[in-house]
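Engineer: Predicted coordinates and the sequence they were generated for:
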Amino acid sequence: MPTVLFRQRALHLALTLPLATLAHAAESPPATATALDKVEVRGRAQTLYRVDDAAVGTRTDTPLALVPQSIQVVPRELIDDQAARQVTDLYRSISGISFFSYAGVTLRGFRQENVLYDGLRGDPYAGFSVPQLFNIERVEVLKGPAGALYGGGDAGGVINYVTRKPKATAERRIEVQMGNEGFRAGSVEGTGPLNATGSIRYRAGLYGDTERGLRWNADSESVIGDASLAFDVGQTGELVLQFTDITQNLGGNRLRGVPVDDAGSFMTNRRWNHNEASDFLDMRARVALAQYRFAPRDDLDVDVAARWFSNNEHQMYHEPMGLIDRDRDGVAEWMTRQLRNQIRDNEAFTANANAVWRIDTGRIGHKVLFGADVYQLDADFTAQTANSADLARGAGPVRGIDLFNPVYGASTWHDYNLGALPWRSTSTRSKRYGGYLQDELALGPRWHVLAGLRWDGFKDEDRIAGSGVDGNDLSWRLGSTFTVRDGLNVYANVASGFVPQSAANQNPAAGGPFDAERSKQWEVGLKSLLAERVSVNMAAYRIDRSNIVQATGAVIGGVNQLAALGLVRSTGMELDLLADVTERWVVNLTYAYNDARVKDAGPGGITNASGDRFANAPRNTLGLWTRYDLPAIHSAIGFGADHVGERVSLDGQAVKAYTVFDMSWKTTWKQWQFQANVKNLFDKVYAASGFIARNGHFPGEPRRVYLQAAYAF
């Protein structure tokens, strides 16, 4: 590659990739040697698992060690070692996070569904389908309120998925997988230069899988196609164009839980399903991304990005409505059901522009970020509901199902005369737009300060009623990092956030409109690297959420009254440890303690809470992944553990603590790599989370066995 082009690529990498990844890329041998290098004795944790940079924390190239806020990154290497196919497989490797429902999680005590892709708003999976990892390079988690950078969002933090982009070095890979529960999968992907100079690069990938499913009547098929091109523009610029197509056909869905008693024990087989085999959730999403980065001057970096996506989802499912004692033997055994036919169409566009200016004023160095973004989401929802015959004393068409001896197929949605049922519809448009300013000050070689301020405007429209609500808010962040010695940094920050109230709660007749819900975080911590072998990050925090809209109990003019009041407080600490215990033995450990409490519920209850506790918010979580290399036979073995403490459901039922274990083995032979993973090694029966009583708890996966063979060329 000519020198000038090499400098262009080096600049691009410095702007977009973690420093550790940059160093590894600069030293990487050709693709064949890279595959073999995965089991070489080279201190795997510190060379591949550790990430030193993530743009999600500052939107700049600041090393993570200097960012005064907790940020955790799961790189592709750890994703591959754990054979993670979807984001739910990664929660053990992220401290302070646990499963809530579908794609939702509990993060630092709060239910959280706020996600970004490549730093831009919008979830193409739309909440009911779980994000897949085939085209994801790494997962970044910024913990705590992120309003100063990203505007309105959940108090627990934000998850950013960084998609795979074209590379300058040719890599091609074919992979096949199989496992129990009828699992079969295959993928092919390639990346590299398209011309002799390397100024045009490509990436293309195709993935497909199928399996029977873990619940009776359930099955799934997924296909992901991903293609992108990267062009060098001028001396310093790069333009990336990317298109992704996602299809998921899930039979026997949408899955709710399995009923439990108040002690949290399943009342029937964990594979029990309230759905018929004819039920389904079919989803199709398309995503287009354009991203342009360049450096017009040595002290100025600019990037502009735009992203469009559409999500079309059709769900036909039997909703469990509660158990009754149909045969009057003293045991409630019959689950009454509704049939729900729901169609969701979402289309969104988002754009963002950033500039980073580096300047010195006297002895103080500044890295000034200024930018703006806009996001618009059009969401259309259409639905029908057929009610239960049992609840309507024979007048309804929908048959229930036995909890202990279910007989499926006695009736399906084809039998319910849906053509005679009325439709109900909603159509909304949500707009978010904002501008932000941030300064990272180097007050000396040891002391860094970060200050950020953002203004946001928002507008929510009901396009059927012709009504709307708008408003604006300010968010800010102030933090400082002090380097005690080389490899040991301590930090502190205060950050704020907000979430606009839902349009449904803004009715003037009910007391609205209401100001946005607010959050504030205080956090202290340390980030250390000991002898280049052990990375330890610790954080302690308190988050307050206030201005929560809830019912007052009063009724005026036939309308239930609402008020913005109440206080919820989450306090906790986190520990992340990544160590090369020996040159062959790697340990990745995460631990978190959290206590999320309702401090002031007012006259009504707080959403997502039961009494003074937040639902699905464990006090203790522990995740472990360890790997031991066997270089003499080009192999490695791995072991994992995931512990989640006791919780309560939305209706106050106990959700028992659980611990599950995993194992893996991998080996390489020439250009082949073989891998076997066993998840839930001892086939533990457990609840991953709780929901409402009539829906039950979400059962965790039974034992899963995955085998894969990959050929790199």
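Structural biologist: It's in.
Engineer: make it CA atoms for all contacts and neighbour counts henceforth
Structural biologist: Fine.
Engineer: pull the longest strand from this structure.
Structural biologist: As assigned by DSSP state E, the longest strand anywhere in the chain is strand 334-361.
Engineer: Buried ones in it, by neighbour count?
Structural biologist: Going by neighbour count (16 or more other C-alpha atoms under 10 Å), the buried part of strand 334-361 is 334-358.
Engineer: helices or strands next to whichever helix or strand comes after it in the packing?
Structural biologist: Going down the chain from strand 334-361, the next helix or strand is strand 364-386, by DSSP states H and E. Packing partners of strand 364-386 (3 or more C-alpha pairs under 8 Å, 6 or more residues apart in numbering; DSSP states H and E): strand 334-361, strand 424-442.
Engineer: residue contacts, Val678?
Structural biologist: Taking C-alpha atoms under 8 Å, 6 or more residues apart in numbering, we find Val678 in contact with Asp662, Met663, Ser664, Arg703, Arg704, Val705, Tyr706.
Engineer: Check it against this one:
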Amino acid sequence: MLASVGVAHAQEASTRLPQISVEGDGAADETGDNLVAKTSDTGSKISVPLTEVPQSISVVTRKQIEEHGALTVGQALRYTPGLVAEPGGGNESLRYDFQSLRGLPYVGSHFVDGLKATFGVGNLGMPQFDPYNIERIDVVRGPTSVLYGQGYPGGMINIVTKKPTSERLREVAVGVGNDGKLFGTFDFSGPLDAEGQFLYRLTGVGRRADNQVDLVGEERLAIAPSFTWKPSDNTSLTILGSFQRDPEGGFYGSLPEAGLLYPLSDGEYIPRNFFPGDPDFDRFEREQASIGYGFEHRFNEHWKISQNLRYIDSSAEVQALSALQLIPPTTLARAALYGDDRTRALTVDTNAEVTFTTGPLAHTMLAGVDYARSVWDQEFGFSAMVPPIDIRNPIYGSPIQVPDSPATAMVFSSTRQKQEQIGVYLQDQVRWGNLVLTAGGRYDSADLFSDRKSSFLGMDTSGSSDQKDDAFSGRVGLTYLFENGLAPYVSYSTSFVPTLGTGADGVPFRPIRGEQWEAGIKYEPNRFDGFFAASVFDVRLENALTTDTRPGRICMGQMGPGPCQIQSGEQRFRGLELEAKAQLSSGLSVLGAYTYLDAEITRSNGPDLGKRPVNTPEHIASLWLNYSFQNQTLLGLTIGGGIRHQGATFGDPENTNRVPAHTLFDASVRYDFGQKFKDLEGLELAVNATNLFDETYVACSGKSYCNYGAGRSVVGTLSYRW
């Protein structure tokens, strides 16, 4: 039970120097301190205006990340449509980045600089990427397999890291906040020589904090060096490195629905600061390191080749106690989890881009091949032989045996999972006047191998599987570009995800397939800096796993014997997304987003048939307003405020566990001293508050896996740039 739950959750320009906005995956493109992005190469792997991508795409720029004071990727995505930014409520987000896209799982949806960054379902050592080292975040909604390979049809989140700049950049900052938050950052960049052939960048983060939950801490140290060599205007090589150590990962436990969604028998709720674990037992330590490069060479005005490569090594040691169920009136039965995970992955993407004409048609053609190989090793132990804890009178320090071997665990496994994938893809963007046709196809071959040595209550449950899958995926989209900035489009795209395992007959599972129809309209106004988008979509998922109900079908899984599975499940996700971003000359900026999502399990052998998927709200809406004062008296002062609403969800497949909707308010105040006091040029003070009124709300992904959302957070940051 605890293992399956872990998988679900493991679900501005005056006196300041210009900020950097990256439009691609090579060296930094210095386009100023922008809130509204106009181009991206994530949606098509070629740098094109957002209006030409026949699919929904949102860009969270560096300016937006700073204005909102985001400390995690989830926090940076709170005002983005089409996703649940923090499905666990946000208090857990310092450990993992989980977002669901159009109601579909997070699994495999995170990329860094265009290369896949997360591997392994249930990987307790999954890496996390600090926002301070992020230049922008591109969110593509809908299937992306045609260019990026395997992935669920909900979409992808591409994190674009900071790259070396050709202009000198110096920044240091310190910050403090409630719950004992304390942090420091630095960012240095610029040329190393007079000719600007050699550029560098070095960013670093150090922080610690307590938590709204008692006896829990968070710590991080991270550094990211990068170096660019530009021997000519046509050639560049950027080497990217990073190292991050998280000695403490914050709270990642669970509580039952009783005491959170409704009161206990004594009429009271479980306190928000209650810790169901034990400080002498619970621990989390992660290290992750990566090295890679981005290379680009342009032969002439028509031909260009690019290659991006990264090797990542991420490991974590985890011990945790989590609530299993309530023993009335106020006692919690608990279970212990042990995990020792390590993932090593190599990814490389090579492509060529060529432009040419055939009669009246102008082509931009992209052809490429990418390769990924990952090895994930995990030791996992689970035991329910743990002393219970009284909610009203918790006693800590009891001896608890770590389930780190078959002798001390009810369930113990040692697993090695290898995955290798190679894909070839071809895309052509064809322009005929104002009409743009984007069409592409891809063929993938994937090898998956898993070897598990495991036991359940002393019974051998070892097993292995070796399977090969291949799949074709594609996309075709049509866009019309009006002179006034309107761009209506329609597209069809498909996706696939290999599924490891076999059914009762021993035949390997087929890949899960997805398809989407989408129609929408984008608008980039000519008279002010803005971007607006509206889309409707219909996503279907086939070959989903569901219970095999045929008599006598019992299979051996990691957690012991249980029902077999069969690939007869189907799911449907359709809805509406609206987005608005505008930076007005009056000093006012606006971010608005709305999502309506109609989701249903359309075929299943389980009790979820006809039900809404777990933790999938029907309505999500947000609005953020920011105003920079223009009069001389208040010059340099910027105030902002936002509202976020998430509709009700269900915390169980049967849809009996209803989790109420919640509405949260955020605010910010910034003062740029240099705009009024020239001697203080580069000095800025910012205060960000989230969940300003300390609203109590709950997130659930199971009857025994609920948690309080993040309470009020107030953080002050003093930064200096020169």
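Structural biologist: Yep, it's here. This one's a predicted model, so the numbers in the text were calculated from it and none came from an experiment.
Engineer: Looking at the contacts of Val678 of structure 1, which is nearest Tyr292 of structure 1?
Structural biologist: Tyr706 (39.1 Å; C-alpha to C-alpha).
Engineer: Report the secondary structure state of that closest one.
Structural biologist: Secondary structure, DSSP: H, G, I helix; E, B strand; the rest coil: Tyr706 of structure 1 is strand.
Engineer: before we move on, the earlier item: so for Leu300 of structure 1, which of the helices and strands packed on strand 364-386 of structure 1 sits nearest?
Structural biologist: strand 334-361 (4.7 Å).
Engineer: That closest one aligns to what range in structure 2?
Structural biologist: Aligned by TM-score structural alignment, strand 334-361 of structure 1 corresponds to residues 331-358 of structure 2.
Engineer: corresponding residue for Ala582 of structure 2 in structure 1?
Structural biologist: So, by TM-score structural alignment, Ala582 of structure 2 is matched to Ala579.
Engineer: Among the helices and strands packed on strand 364-386 of structure 1, which comes closest to Asn417 of structure 1?
Structural biologist: Distance to Asn417 of structure 1, taken as C-alpha to C-alpha, is lowest for strand 334-361 among these, at 11.1 Å.
Engineer: average distance between the closest one and structure 2?
Structural biologist: Using mean C-alpha distance after the TM-score superposition for structure 1, strand 334-361 of structure 1 ends up 0.8 Å from its aligned counterpart in structure 2, as a mean over the superposed pairs.
Engineer: roughly how far out does that strand sit from the chain middle?
Structural biologist: Distance, stretch centre to chain centre, for strand 334-361 of structure 1: 12 Å (C-alpha atoms, centre = their mean, to the nearest Å).
Engineer: With stretch 13-30 of structure 1 instead?
Structural biologist: For stretch 13-30 of structure 1, the separation from the chain centroid amounts to 25 Å (computed by C-alpha atoms, centre = their mean).
Engineer: try stretch 390-398 of structure 2
Structural biologist: From the chain centre to the centre of stretch 390-398 of structure 2 is a distance of 35 Å (C-alpha atoms, centre = their mean).
Engineer: got it, and stretch 625-639 of structure 2?
Structural biologist: Taking C-alpha atoms, centre = their mean, one finds the center of stretch 625-639 of structure 2 at 33 Å from the center of the full chain.
Engineer: Could you do stretch 207-224 of structure 2 as well?
Structural biologist: Distance, stretch centre to chain centre, for stretch 207-224 of structure 2: 20 Å (C-alpha atoms, centre = their mean).
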